[in-house]
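[1] coords below, sequence missing:
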């Protein structure tokens, strides 16, 4: 009786740990696959903290970003369905054995603000992340030790199908989010966001004070300027870079660093754009030197369309004057440029370049570089086009769609495979029966 109770306790504990790990790994892998470029930025933060960012090729960083999401999601699904339990439990234990001491180092040294394990969906402090990983490490040890106690949610006849389809699904989803934009946008600049409201401070709260400085060069000497002492009258100064730093910590609204300055004369355009009741196109490019230039014709067409219909078009970037001039020369860009903080631009849209449509400070639409609107979509004024209207699709609607894309094909393939197995078994039985009749 005692052994039976112990067996039941181990069974319950092991599968509780298994489902906990499955939930965390599936979610973590999915949010990374949903925002591969965000994971790239986070990996870059790690490399900068270690001082090796210049030694690692960009292609390797992108590959690592995609593989992290794919591997975590696949392992989570394996644990969820109880398939490939040996390899899944071994790899999960290996990952947690690496990540736990890494997050301890993050908690102690604090080189970056958060580990990025759940992307922008759930932001944890470094100490919270370390505590979470201690729990997951204990769960991973338990699952690895008693992996034979894991029960499957599918039969051995179709477990291979679940394993294969899970990998195929997350690979396609990752590339979809790279070519388009993240399906789930957890950042404060998502479609439907009111930028002005996102900058508001609740009554009674003391705001965090920020200062944006602009680095200009003249006669080989670099100097930092603020909005108050901007060298707008002296055109011999050449823009180099911009930085936003915290002066005094306080309440931090979701949007705290949205500041647009004209590259031509240093005029602050923030309020002008946020208060504009007409449409505004923002071509967002953190760094023009690394921007994708394969769709420059479409960008120029959108600019021509905006001129024709009286809409504002502005390229916002953190690039130097030299890089802006090179971009203009190479692409034939005639649109005006403005300066913003590099991190803000990366947060606004996961594409370089990307296109945002604003109206009264509200994000109406967003496009990646590979999904820009063309002349067939821009065949009338925005007031009369679907792309000029706010998409009211809710998060719940998106979740249902994604789950349906995962579950429906998997269910169809599983039923088809079971039907084929049933048909094959009947045929084999008929052959055996025929052989027996001939023998008699």
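    In hand now; what should we look at? Treat the numbers as computed from the prediction; the structure is a model and nothing was measured. Residues are numbered from 1 along each chain as shown.

[2] CA only for contacts and neighbour counts going forward, please
    Will do.

[3] residue ranges of the strands in the stretch 1-150 of the chain, please?
    Counting by DSSP state E, counting those that start in this stretch, the stretch 1-150 of the chain has no strands at all.

[4] same check, this time on the stretch 251-400 of the chain
    Under DSSP E, counting those that start in this stretch, the stretch 251-400 of the chain gives strands at 261-262, 279-285, 312-317, 337-339, 354-359, 362-367.

[5] Run through who's touching the longest one.
    Pointing back at strand 279-285 there. 273, 291, 306, 311-318, 345, 348-349, 351-360 (Cα atoms under 8 Å, 6 or more residues apart in numbering).

[6] Next, the angle from that strand to strand 312-317.
    If you take axes from the mean of the first three to the mean of the last three Cα atoms, to 10 degrees, strand 279-285 sits at 20 degrees to strand 312-317.

[7] Give me the number of neighbouring residues for residue 43.
    By other Cα atoms under 10 Å, 19 other residues sit near residue 43.

[8] whoops, I mixed them up, residue 370
    18.

[9] For residue 184, see how far away it is.
    Distance, residue 370 to residue 184, using Cα to Cα, to the nearest Å: 18 Å.

[10] contacting residues around residue 298?
    Per Cα under 8 Å, 6+ apart, neighbours of residue 298: 372-374.

[11] Could I get the contacting residues of the spatially closest residue to residue 267 that is not a sequence neighbour?
    Sequence neighbours aside, residue 261 is the residue nearest to residue 267 in space, at 5.5 Å (criterion: Cα to Cα, 6 or more residues apart in numbering). By Cα under 8 Å, 6+ apart, the contact set of residue 261 is 267-270, 338-340.

[12] got another, please set it beside the one above:
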């Protein structure tokens, strides 16, 4: 029985660590954004510039620990590494849950969103299993006893995990779990489907007893059923509040608003264009790749002259900074403004490009993989 429990623990922990690491390595920039939230909570914002690099490193460690555990090599190092890692993550998820400072830990990226308490519960379970593995680490048996082969396996696992995270950083996630993935329709993702469940709330009253000074909260339903309103000793204080009791349908895209420099809303006009249009996303012009912007600008000029295709640039910078940037690079494309949060979700690149038609994302690219004008013409514009 003990042997079965140990093997179950080893395989469960190993596979979960590999899965968790791969899911986050699939989108290291998104994981980096999550780390920045934690950096702000712990007042170490000076690490923000290193967030993506740290994210890739953490993903590599997770994948490595999981793979090495299953391979059974370097057992002491792996057992200690797993224990240190899960203690660290359990602490973070407890802080998130107890103090409500980070609404999602990002444990499984955007693929499997977990609430803070769900994340903490998951980490507590892993902590117990890893403590068990650590205590019984001598039972870990390597797939090979040859030091040279063990070193080779270590090198292969390390190189593969590092290359995967580096690739997705430079060429977008392999699997896009965000609402702006290729094939999705932006206007539809901004609506609540007909018949979808809505949030259900209770109206809550704060009551105070005039004689005893006792206070309590009570729903409007209980207030009426128990006829508390007939008891002159109880009075309602303050304003009623709403308490969510059942979560309804959550709109996939709820924070996208595109405006011009004067604040006029252009969201509908841009995302619902019935023709092909190019949307260039550079959420931070101070950190964007200017060479890539110049290349995209040339592409936009050709697309407009030959196919009358509209190209817009979306940024979260101020209108004053964007205007200076546009004039300095002699941009042909129109500049509009949106909050950085939805822009970061649109495409994990700065800059990145989306090809839209009638609100649907036909394709999107990191600036490292942007096709040429001739390629775009052959595949999209000429059809």
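    Nice, thanks for sending it over. Keep in mind the model is a prediction, meaning the values are calculated, not measured.

[13] Need the counterpart of residue 2 of structure 2 in structure 1.
    In structure 1, the residue paired with residue 2 of structure 2 is residue 10, using TM-score structural alignment.

[14] how near is the spatially closest residue to residue 159 of structure 1 that is not a sequence neighbour to residue 419 of structure 1?
    Among residues not flanking residue 159 of structure 1 along the chain, residue 83 sits closest, at 6.2 Å (Cα to Cα, 6+ apart). Residue 83 of structure 1 is 21 Å from residue 419 of structure 1, where distance means Cα to Cα.

[15] So for the two, which sits in the more crowded spot?
    Taking neighbours as other Cα under 10 Å, residue 83 of structure 1 and residue 419 compare with residue 83 leading, 24 against 12.

[16] Could you check which residue of structure 2 pairs with the more buried one?
    In structure 2, residue 83 of structure 1 lands on residue 73 (TM-score structural alignment).

[17] pretty sure that match contacts residue 147?
    No: with contact defined as Cα atoms under 8 Å, residue 73 of structure 2 does not count as touching residue 147 (9.3 Å).

[18] Just tell me which of the strands of the stretch 251-400 of structure 1 ends up closest to residue 73 of structure 1.
    Closest approach to residue 73 of structure 1 among those (Cα to Cα): strand 362-367, 26.3 Å.

[19] what's the average distance of that closest one to structure 2?
    By mean Cα distance after the TM-score superposition for structure 1, the fitted strand 362-367 of structure 1 averages 0.8 Å away from its aligned residues in structure 2.

[20] Tell me the residues of structure 2 aligned with that strand.
    Going by TM-score structural alignment, strand 362-367 of structure 1 sits over residues 360-365 in structure 2.

[21] Run through who's touching the matching stretch.
    171-172, 180-186, 347, 352-356.

[22] Now do it: distance to the chain's middle.
    19 Å (Cα atoms, centre = their mean, to the nearest Å).

[23] hmm, back to that, which residue of structure 2 sits opposite the residue nearest to residue 267 of structure 1 in the alignment?
    Match for residue 261 of structure 1 (TM-score structural alignment): residue 259.

[24] And that match, how far from residue 98 of structure 2?
    37 Å.

[25] now residue 293 of structure 1, nearest residue through space, not along the chain?
    residue 331 (7.8 Å).

[26] Aligned against structure 2, show me the partner of the one you found.
    That one, residue 331 of structure 1, aligns with residue 329 by TM-score structural alignment.

[27] What segments of the stretch 101-250 of structure 2 are helices?
    For the stretch 101-250 of structure 2, the helices defined by DSSP state H, counting those that start in this stretch cover 116-135, 147-171, 186-189, 220-225.

[28] counting contacts, what elements does the third one pack onto?
    In other words, helix 186-189 of structure 2. Where contact means 3 or more Cα pairs under 8 Å, 6 or more residues apart in numbering; DSSP states H and E, helix 186-189 of structure 2 is packed against helix 267-271.

[29] compared with structure 1, how much does the helix it packs on deviate?
    Averaged out, helix 267-271 of structure 2 is 2.4 Å away (mean Cα distance after the TM-score superposition for structure 1).

[30] about what we covered before: please list all residues in contact with the match of residue 2 of structure 2.
    146, 149.

[31] what separates the aligned partner of residue 161 of structure 1 in structure 2 from residue 10 of structure 2, distance-wise?
    Superposed on structure 2 with TM-score structural alignment, residue 161 of structure 1 falls opposite residue 152. Remark: distance between residue 152 of structure 2 and residue 10 of structure 2 (Cα to Cα) = 22 Å.

[32] So for those two, which sits in the more crowded spot?
    Neighbour tally, residue 152 of structure 2 and residue 10, criterion other Cα under 10 Å: the higher count belongs to residue 10, 22 against 11.

[33] ok, the more buried one - contacts?
    69-70, 133.

[34] buried stuff in stretch 107-125 of structure 2?
    Buried positions in stretch 107-125 of structure 2, judged by neighbour count with 16 or more other Cα atoms under 10 Å: 107-110, 114-117, 119-120, 123-124.

[35] Among those residues, which pair sits farthest apart?
    Every pair of those checked by Cα to Cα; the farthest is 110 and 124, at 21.2 Å.

[36] ok so, going back, residues contacting the residue nearest to residue 159 of structure 1?
    152, 159, 163.

[37] burial count for the closest residue to the first one other than its chain neighbours?
    With Cα to Cα, 6+ apart as the criterion, residue 152 of structure 1 has its nearest non-adjacent residue at 4.3 Å, and that residue is residue 82. Around residue 82 of structure 1 there are 24 other residues, counting by other Cα under 10 Å.
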